[in-house]
Every structure is written in structure tokens, then in C-alpha cells.
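Peer 1: next comes the sequence, and after it the predicted model I'd like to discuss.
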Amino acid sequence: MFKHGIKVFIPMRAQKNRKKLCAHSNIVYIGRMNASDTIDFQLRWGWSKLARLYSSMAEHNGISLSVGYALLSIEKDGTPSTKLGPRMGMESTSLSRTLKGMETEGFIERRADAEDKRRVRVFLTDKGLVARGQIKELVIELNARLHELLGEEAAAQLLEGLSKLNELLEAPEQLIPTNWAPLNDNTLASS
């Protein structure tokens, strides 16, 4: 563990160079590789900033980022609550807390599934539909601005690349190097 709380795993062939690992501001150097040159770093860094922007804009309308995602993820004919977590990338405890707050605020209502009474579907209320419209407009406007600032060609390439990445991540085991050797905290501490 480094001072910034970043755990680093090194392929076996690079373990002899692990003493070269160091932390400098928000960037971790691995041998000669700069973390900011990696796809995952750029995704995390960019998403962190974009999420803060979305969050501040949504909160201006009295809606949290997680509530905004939920509003956009709930289908008009209702969505099974079990499908919302994976769709939103949320753990069930966080989702449960978010849905409870949304229900209290009057954005959603939960009803038994018409076909299977054991299942619960989440529906948007009229207030939820209005809030969804506001959030959807925000997303559309922000994405239009990104396209404008990036340029259509760069935006299209970015979307294509991210789409390919998401396809690869459907089977993440294919990304793991064959010589993978995770280091534990004790190994890093002895460096």
C-alpha cells in the first residue's frame, strides 16, 4: 500500500524491479511506466471529474448522482429491483438505501410484479418522471457539449473505443496476463 492508498500488482517478470516503485503526487510509477499512460488511470481520472460535475449539476436540482442514475435506469413499465443494481453498477446495500430515499421523496413506488408476486418492480411516479426528464436533458446537453469540445471525430472514436473496452470487460479473465503474480502488502512493505 502506498501513501495514496493505491495497491499495485506487478507481473512476475517485473518483480525484481519493485524497488523502483514510488509514489509522486497522484501518479504511481511502475518501473518506466507512468500510471497516467494507462487506460484504467485515464478512465478513473476522467470519470471522477465527470461524476463530480454531474453530481454538482444534479444537486442543483435537488437530486443526488445515484438518484439520477436510478431515475434514468428505471423503465416506463417498471424495472425489477434486482436488475437495477447491475445496470447502475451499485451494490445491493447502496441501491436499497438509494431506493428507500427515492421512495420517501416520492420519486418511485414499489409494486409486486404482475406475473410473479414474489418479485418487486420499481416504477417512477409523476414526480419521478419529471425529475427523470430533467436529468435526461442534463445528460443530453452535457454530452452535446462534450461532442462540441472534443470534436465529432474524436468523440466518435472515444465512444467506439469505450464500447470495445466494455465488450472486452464482459470476459475480464482474458485480460489477466498469464504470468500474473499479485503482491501482498507485506511484500511491498519489505521493499
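Peer 2: Perfect, I can see it now.
Peer 1: make it CA atoms for all contacts and neighbour counts henceforth
Peer 2: Noted.
Peer 1: chain center to the helix or strand hosting Gly101, what's the gap?
Peer 2: According to DSSP states H and E, Gly101 maps onto helix 92-105. How far helix 92-105 lies from its chain's middle: 18 Å, per C-alpha atoms, centre = their mean, to the nearest Å.
Peer 1: can you give me the strands for the chain?
Peer 2: For the chain, the strands defined by DSSP state E occupy 22-24, 27-30, 33-34, 79-80, 108-112, 120-124.
Peer 1: before we move on, the earlier item: what's the angle from the helix holding Gly101 to strand 120-124?
Peer 2: 50 degrees (axes from the mean of the first three to the mean of the last three C-alpha atoms, to 10 degrees).
Peer 1: work out which residue lies at the spatial centre of this protein.
Peer 2: Centroid-nearest residue in the chain: Gly89, 6.3 Å away (criterion: C-alpha atoms, centre = their mean).
Peer 1: count the neighbours of Ala131 for me.
Peer 2: 22 (other C-alpha atoms under 10 Å).
Peer 1: reformat the strands of the chain into TSV and put mean neighbour count next to each item.
Peer 2: Putting these into TSV (neighbours: other C-alpha atoms under 10 Å) gives the following:
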stretch	mean neighbour count
strand 22-24	13
strand 27-30	17
strand 33-34	11
strand 79-80	18
strand 108-112	17
strand 120-124	22
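Peer 1: second one coming, line it up with the first:
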Amino acid sequence: MEKYKSIDHQLRATWQTVAKMYNEQAVKHDSTMATAFVLLNIDKVKGTPSTALGPLMGMEPTSLSRILKNMEDKGAISREKNPEDGRSVIIKLTAYGKEMRAISKGHVIQFNDTVMHHVTEKDLEGFFKVTSAINKLIATKEIYKEISKKAV
């Protein structure tokens, strides 16, 4: 199979291009795409428990800890004790964090609007249908099913 016809190649190449584009925008605001992603996943009113952020974004705790520390140092977030669970922390956006979140959201909206103006609604529906099917196949472990020992 030629790599340009491989589904995983197209997904990876496209995501790398999108990530590069977002990072080019983020650097203009002394930020990164990863930081913007975190900002967009923190509830802007109530905050978000730190333990919920990683799974919400599919991010490893070590990577997330480093990003949160950097965000805290820049004054974008604050950490408060979780009133419902004293062992965990709620991550809240500061005024600066809310500003940065709005900028990040604007870039995401601009990206989506531009793409939507260049593809048909039918094509976009097909894209979402395909990505949903891929995610479901992976989640249900349909891609690499365990082969029973009897079948071998």
C-alpha cells in the first residue's frame, strides 16, 4: 500500500500540519498549542479538577503537570483545593487565562469556519462519520483483536 493511500498516514500527516499551524499562532501569544488545548478544556466558570483534565484530553499526567506548572507561572491558572475532595485540586482560569482561552477559541473557530467554507457539508459529515468509526473500532479493540489460541 502506498503511504499516501494509508488512512493512518493521512490522519498523522494532517494532524501534524494542523498542530504546526496552531503552534505558529500560539507562539505569537507566548504560548503553545498544548497550553491552548488545556485552556479550552478548563471550565471557565467552575474550573476543572486536575484529575479530570488528563483523561479529558487524552494526556499523560507528567506532560499535563509540566504544562500546568508553566501556566501557573505565567498567571493563566490558579489551583484551589477541591471542596468536595480534599485530596484533589481544582484548576481555575485567572483573568489572564480567560483572555488566553478566548484567543485560543477564536483560532479554533477561525480554523473550523475556513475549512467549512472549502468543503461541502456532505464531505464534512463523511469526515466525522469516518473519524467516529475509527475511534469506535479502536475503543472496542476491533482493529487488533486477540486471536484465540485454538485458532492458531
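Peer 2: Perfect, I can see it now. Everything numeric here is computed off the predicted structure, so don't read it as measured data.
Peer 1: sorry, back to before: please identify which of the strands of the first structure is closest to Gly46 of the first structure.
Peer 2: strand 27-30 (14.3 Å; C-alpha to C-alpha).
Peer 1: read off where the top helix by length along the first structure ends up in the second structure.
Peer 2: Counting by DSSP state H, the longest helix found in the first structure is helix 126-150. Mapped onto the second structure using TM-score structural alignment, helix 126-150 of the first structure spans residues 95-119.
Peer 1: just stretch 85-100 of the first structure next, same as before
Peer 2: With TM-score structural alignment as the criterion, stretch 85-100 of the first structure aligns to 54-69.
Peer 1: map Lys5 of the second structure across to the first structure for me.
Peer 2: In the first structure, the residue paired with Lys5 of the second structure according to TM-score structural alignment is Asp37.
Peer 1: now do the contacts for that match.
Peer 2: Listed by C-alpha atoms under 8 Å, 6 or more residues apart in numbering, Asp37 of the first structure has no contact partners.
Peer 1: and the angle for the longest helix of the first structure with strand 108-112?
Peer 2: Relative orientation of helix 126-150 of the first structure and strand 108-112, computed by the same axes, to 10 degrees: 120 degrees.
Peer 1: what lies in contact with helix 126-150 of the first structure?
Peer 2: Ala58, Gly68, Leu71, Leu72, Gly106, Phe107, Ile108, Ala155.
Peer 1: turn those residues into JSON lines, including distance to Ala131 of the first structure.
Peer 2: Shown next, in JSON lines, are those (distance: C-alpha to C-alpha, whole Å):
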{"residue": "Ala58", "distance to Ala131 of the first structure": "10"}
{"residue": "Gly68", "distance to Ala131 of the first structure": "8"}
{"residue": "Leu71", "distance to Ala131 of the first structure": "7"}
{"residue": "Leu72", "distance to Ala131 of the first structure": "9"}
{"residue": "Gly106", "distance to Ala131 of the first structure": "11"}
{"residue": "Phe107", "distance to Ala131 of the first structure": "8"}
{"residue": "Ile108", "distance to Ala131 of the first structure": "11"}
{"residue": "Ala155", "distance to Ala131 of the first structure": "27"}
